[in-house]
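Trainee: sequence first, predicted coordinates after that:
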Amino acid sequence: MIIEDPTDPAEIGYDDERILMIGDWWQKPHSQLENETLSSVGFDWKGDSILTNGKGLFQGACSSPGHSLEVVTVDRNRRYRFRIINTGTLHQLAFRIAQHRMHIVEVEGQLVEPLEVDYLELSPGQRYSVLVTTDQSPGDYWMNSVPRYLPMDNVTGPSILRYVGGVETLEAFDLPVASSLPSFPLEKNNWVTAQLTSKFSARRPMPSQPDLTLVFEIGSSINNVSFAPPAPGELPLLEYAYQRRLPANQASRWIDLGNNTVVDIVLQAIVNDVGICDSHPWHMHGHGFWELGSGSGKFEDGLAETPAAPVFRDTSVLYAYVDPEEQGRLVEGTPCGWRHIRMLTNNPGLWALHCHMTVHVMKGLAVAFGHAGGLIRSVGSGLSAGTFGCCNHTTHEQSAVTDRQGRISVSRILRTYLLHHPTS
């Protein structure tokens, strides 16, 4: 769901907008992938296709006639806002439009100072808005999405940008020759993340000092614990939070952060049990956070300067700062990259911080945190044992947007949004 800000066209400066949802795709049922992930078979780490708005072409046993690439139509000499969303399961993707530059203007709902780039890079769960000026000769132009940091055996995700009234030179029903598609530079940890700055940081000022700092070492688990929901027959996790109690199983426990607490979180990557340092997109429910920096090796205070206008977002990539050729031969437990973020616990409830790669969250790369237990009484019953909030890519209060049966109320969403974001 996209909530339109009526001031955005004038504030940002664009004539119209387009939405592009890009993501990886497997030619297997989800149930089969899930069963393989949790069995000795293991997860299939290489997807079969990259889709754009649900469209793509696959050459293989599962290919079907009549399918086509996505075609996005535009008028010449106009400025478009492209809302680009990685809806995938696993792969971080790079996106590029042939012969068109892009200016990043929004990151996960927050306006940023325009930053010119020739390609975009986004992980599962991340959302960017870019401005694109259609000032080229009328015709067709390739758009392309490719995997980053994790290969897919030469899989690409082509789509077509088509000027209305131009000559249609590109074929949407055939996979193009790879050499005709926009290419990309070598992978670069942290991409341009450090260059992004908030446009209206005064509207959401970042607290200057933390009250609490948490360090999560992330390899095959988090601090040697893989999260698991309470077992059948136990209380819902949300009810444990309301009662300020902890489940007996350590893997199901939540962290009480207190209300209106400024919390610094250090996401510290370490080499996992198969000698690999993974990149992870970390997503926070119910809150956003300010990005403070990232780097290689082990985090130490003072490694990076605090940005003057840090971006407030909800999904951030923990990069693997290692030589790709050494993956699989690294020493387990070795620090190999970090991400530093800051949050304010101002949205009562029980929430998750988790890796947005589905296979990783299924294996327990998640933590639950909560605060202000007395304010979540109204949703303390009628929920399943595993409930601790929805992954809805918003900063809305769970207890305020659902009734006792868990039904979503759009009016409550809007009221809660205005309550927590009066200046946005």
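Mentor: Structure's in. What do you need?
Trainee: contacts and neighbour counts: CA atoms only from here.
Mentor: Noted.
Trainee: what count of nearby residues applies to E70?
Mentor: For E70, the number of neighbouring residues by other C-alpha atoms under 10 Å comes to 22.
Trainee: got the contact list for it?
Mentor: Taking C-alpha atoms under 8 Å, 6 or more residues apart in numbering, we find E70 in contact with T52, N53, K55, G56, S159, I160, A172.
Trainee: any of those residues buried? List them.
Mentor: T52, N53, K55, G56, S159, I160, A172 (16 or more other C-alpha atoms under 10 Å).
Trainee: out of the contacts of E70, which sit inside strands?
Mentor: Here DSSP state E is the test, and the contacts of E70 give T52, S159, I160 as lying in strands.
Trainee: before we move on, the earlier item: could I get the buried ones among the contacts of E70 as JSON lines with distance to D153?
Mentor: Shown next, in JSON lines, are the buried ones among the contacts of E70 (distance: C-alpha to C-alpha, whole Å):
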{"residue": "T52", "distance to D153": "18"}
{"residue": "N53", "distance to D153": "22"}
{"residue": "K55", "distance to D153": "19"}
{"residue": "G56", "distance to D153": "16"}
{"residue": "S159", "distance to D153": "19"}
{"residue": "I160", "distance to D153": "22"}
{"residue": "A172", "distance to D153": "22"}
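Trainee: now stretch 300-316: buried residues?
Mentor: Applying 16+ other C-alpha under 10 Å to stretch 300-316 flags P307, A309, P310, V311, F312, R313, D314, T315, S316 as buried.
Trainee: so which of the residues you listed comes closest to P185?
Mentor: Lowest distance from P185 to these (C-alpha to C-alpha) belongs to S316, with 21.4 Å.
Trainee: show me what the helix or strand that closest one falls within is in contact with.
Mentor: Using DSSP states H and E, S316 sits in strand 315-318. For strand 315-318, the surrounding residues in contact (C-alpha under 8 Å, 6+ apart) are 123, 125-126, 190, 267, 269, 279-284, 291, 294, 337-339.
Trainee: apply 6 Å and report the result again.
Mentor: The contact list for strand 315-318, computed with C-alpha atoms under 6 Å, 6 or more residues apart in numbering, reads Q126, S279, H280, P281, W282, H283, R339.
Trainee: please list the members of these that lie in strands.
Mentor: The strands, defined by DSSP E, take in H280, P281, W282, H283, R339 from the contacts of strand 315-318.
Trainee: need the residues you listed in CSV (columns: distance to W142 and neighbour count).
Mentor: Shown next, in CSV, are the ones in strands among the contacts of strand 315-318 (distance: C-alpha to C-alpha, whole Å; neighbours: other C-alpha atoms under 10 Å):
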residue, distance to W142, neighbour count
H280, 29, 26
P281, 27, 21
W282, 31, 23
H283, 31, 26
R339, 34, 22
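Trainee: this is the comparison structure:
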Amino acid sequence: MLLKRELAVFLVALLVVNTIAESPYRFFEWNVTYGTIWPLGLPQKGILINGQFPGPDIHSVTNDNVIINVFNNLDEEFLISWNGIQNRRNSFEDGVWGTTCPIPPGKNFTYILQVKDQIGSFYYFPSTAFHKASGGFGGFRILSRPGIPVPFDEPAGDFTVLIGDWYKSNHTYLKSVLDRNHKLPFVDALHINGIGPQGPNRATFTVDQGKTYRLRISNVGLEHSLNFRIEGHKMKLVEVEGTHTMQETYSSLDVHVGQSYSVLITADQTPKDYYIVVSNRFSSILLTTTGVLRYSNSNQGFTGPPPGGPTNEIGWSLTQARTIRTNLTASGPRPNPQGSYHYGMINTTRTIRLANSAGQVNGKQRYAVNSVSFVPTKSGTPLKLADYFKIGGFTPGNIPDAPTGKGIYLDTSVLQTDYRTFIEIVFENKEGIVQSWHLNGYAFWVVGMDGGKWSPASREQYNLRDAVSRITTQVYPKSWTAIYIALDNVGMWNLRSEFWARQYLGQQLYMRVYTTSTSWRDEYPIPINALLCGDVAGRHKRPL
């Protein structure tokens, strides 16, 4: 009988048709269970991975093959998505409803990812049944290969910092609230690495005086934009979701839902304990939680209150967002400058304007994009599988390219796009809250954002030189944000609101990046181990 590791290697040889032979393999085995967690000082039913909340970090290097065998020991279906891992040419592994069948209770599924031509700070999370509200998330970092220059010295330490909003109630109750046509109440607290203000201990990061450390900060919450700051210390921004940035210095940093930032801090102050502070933004109710930056040679605790931060200042946040730019002279995952592929000199072939809206459909609360509120297919067949087996069930191109002004209606919205085109998407937010948008499988250039109504004349203010390339972007109230995307990744990709209740109630769609080519150079075939469900359950893994 083969040993576990030998068996894993054998399976990978069978399953991985989309990897480069010389790229290393990293194997993970995860057991997903319920367990008792204490983020707010009271026991809650949470989702653990290998007994941990938050889940274990994934450490990898550019081009690594990451093999994650996930055992679902919950009493319901479960699915993990990889926020920012592009998994080139293989959306079957994307881990959202439209691409991947969920793992049944008591079963397992092996995700096969390659972090091809990527670096940076990301995270993973559960994507179905509102599980994100109970845990199951963790950090995912991709380091540069040896010999590829990085635009800062190796830090003395590298910390994952997961921040977010939190409810005392678990995902089952919160999902039932939405299913009963009620809005979720205001969140109960904020957390840092799963520890809130009433937790038994604060999240603590220990540093040595005089040394510099990297913090990888991700907002894994459900709704709120958060401000992050460290008492008495400046933060030097060095990377955003896979892009080395100009090294601007900030005293506090807005991190919108779904976003990830890497900063450097230097322990150059008097040895003692310093507050790490997270507070919510753009709300009349202010929540704050604190962690500890602890000097290893300190015998002194906090002195004084935590430092305050911004609250409702939209203009302050917009100004800060515009200062986040690409470091054009830094290498990315390859040994060449990030600005060598110059997006600003490529003509776009299509403009798509997407507007969010809220309203009632059949007496129930819904959220929409261009008036279409997304619903799954009746059979529950993931769109990617329905597309692959050519069984229909959805209509590519059934969402308009611009807002119609019509009332909200239900449909399985799929945006049809063509492979190897270069397009512009404008997010238009006519509502009074900050929005946050994420596109699976892609990074995009955030070329412009401003208040008011977008028009073609707005392009005159676009940053066509050093806009940051990232995977999630915010849209401020009564404002717009414009992005450029090179459609170089064939597949079915989820474009969604990162406000999880809005996503659950329809503010999402799928972007079908299509080609007539059947070459593996353009898209890999369905993995041999792919789970099949809905109308394709029991089918052959190859279409007839």
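Mentor: Good, I have the coordinates. The model shown is predicted, which means the values in this text are computed figures rather than measured ones.
Trainee: which one among the contacts of strand 315-318 of structure 1 gets closest to S198 of structure 1?
Mentor: For the contacts of strand 315-318 of structure 1, the nearest to S198 of structure 1 is Q126 (16.4 Å; C-alpha to C-alpha).
Trainee: and the closest one, what's its match in structure 2?
Mentor: Counting by TM-score structural alignment, Q126 of structure 1 corresponds to Q259 in structure 2.
Trainee: which residues are in contact with its match?
Mentor: S218, N219, T472.
Trainee: what about the second one, how many neighbours?
Mentor: Here the neighbour count serves as a burial measure; for N219 of structure 2 (other C-alpha under 10 Å) it reads 26.
Trainee: repeat that for G219 of structure 1.
Mentor: Around G219 of structure 1 there are 26 residues (other C-alpha under 10 Å).
Trainee: what's the matching residue for it over in structure 2?
Mentor: Residue correspondence to structure 2 (TM-score structural alignment): G219 of structure 1 is matched to S357.
Trainee: what's the answer for G293 of structure 1, then?
Mentor: G293 of structure 1 maps onto G448 in structure 2, by TM-score structural alignment.
Trainee: and what of L57 of structure 1?
Mentor: Match for L57 of structure 1 (TM-score structural alignment): P197.
Trainee: excluding chain neighbours, give the residue nearest to that match in space.
Mentor: T289 (4.9 Å; C-alpha to C-alpha, 6 or more residues apart in numbering).
Trainee: V187 of structure 2 versus that neighbour, what's the distance?
Mentor: 13 Å (C-alpha to C-alpha, to the nearest Å).
Trainee: doesn't G432 of structure 2 belong to a strand?
Mentor: No. Under DSSP: H, G, I helix; E, B strand; the rest coil, G432 of structure 2 falls outside any strand and is assigned coil.
Trainee: corresponding residue for Q300 of structure 2 in structure 1?
Mentor: Under TM-score structural alignment, Q300 of structure 2 pairs with E168 in structure 1.
Trainee: picking up where we left off before, now the match of L57 of structure 1: how far from V375 of structure 2?
Mentor: 37 Å.
Trainee: closest one of the buried residues of stretch 300-316 of structure 1 to L257 of structure 1?
Mentor: Nearest member of the buried residues of stretch 300-316 of structure 1 to L257 of structure 1, counting by C-alpha to C-alpha, is D314, at 17.8 Å.
Trainee: on that earlier part again, tell me which of T289 and V187 of structure 2 has more neighbours.
Mentor: T289 (23 against 16).
Trainee: work out for me the element the aligned residue in structure 1 for the more buried one sits within.
Mentor: Under the alignment (TM-score structural alignment), T289 of structure 2 pairs with G157 of structure 1. Under DSSP H and E, no helix or strand contains G157 of structure 1.
Trainee: quick check: closest non-adjacent residue to K168 of structure 2.
Mentor: Per C-alpha to C-alpha, 6+ apart, closest to K168 of structure 2 is D188, 6.4 Å.
Trainee: and that neighbour, how many neighbours?
Mentor: D188 of structure 2 has 13 nearby residues by other C-alpha under 10 Å.
Trainee: same question, Y34 of structure 2
Mentor: When neighbours are counted by other C-alpha under 10 Å, Y34 of structure 2 comes out with 19.
Trainee: name the nearest residue to it, ignoring sequence neighbours.
Mentor: In space, Y34 of structure 2 is closest to I47, 4.7 Å off (C-alpha to C-alpha, 6+ apart).
Trainee: ranges for the strands of the stretch 201-350 of structure 1?
Mentor: Along the stretch 201-350 of structure 1, the segments classed as strands by DSSP state E, counting those that start in this stretch run 212-218, 254-256, 262-270, 280-284, 289-295, 312-313, 315-318, 335-344, 349-355.
Trainee: now the third one: which residue numbers in structure 2?
Mentor: So the one you mean is strand 262-270 of structure 1. With TM-score structural alignment as the criterion, strand 262-270 of structure 1 aligns to 422-430.
Trainee: which residues does the matching stretch contact?
Mentor: For stretch 422-430 of structure 2, contacts defined as C-alpha under 6 Å, 6+ apart pick out 348-355, 478-486.
Trainee: pick the one among the ones in strands among the contacts of E70 of structure 1 closest to Q99 of structure 1.
Mentor: Among those, and counting by C-alpha to C-alpha, the member closest to Q99 of structure 1 is I160, at 12.5 Å.
Trainee: top helix in structure 1 by residue count?
Mentor: helix 410-420 (DSSP state H).
Trainee: quick one: that one to chain centroid distance?
Mentor: Counting by C-alpha atoms, centre = their mean, to the nearest Å, helix 410-420 of structure 1 is centred 23 Å from the centre of its parent chain.
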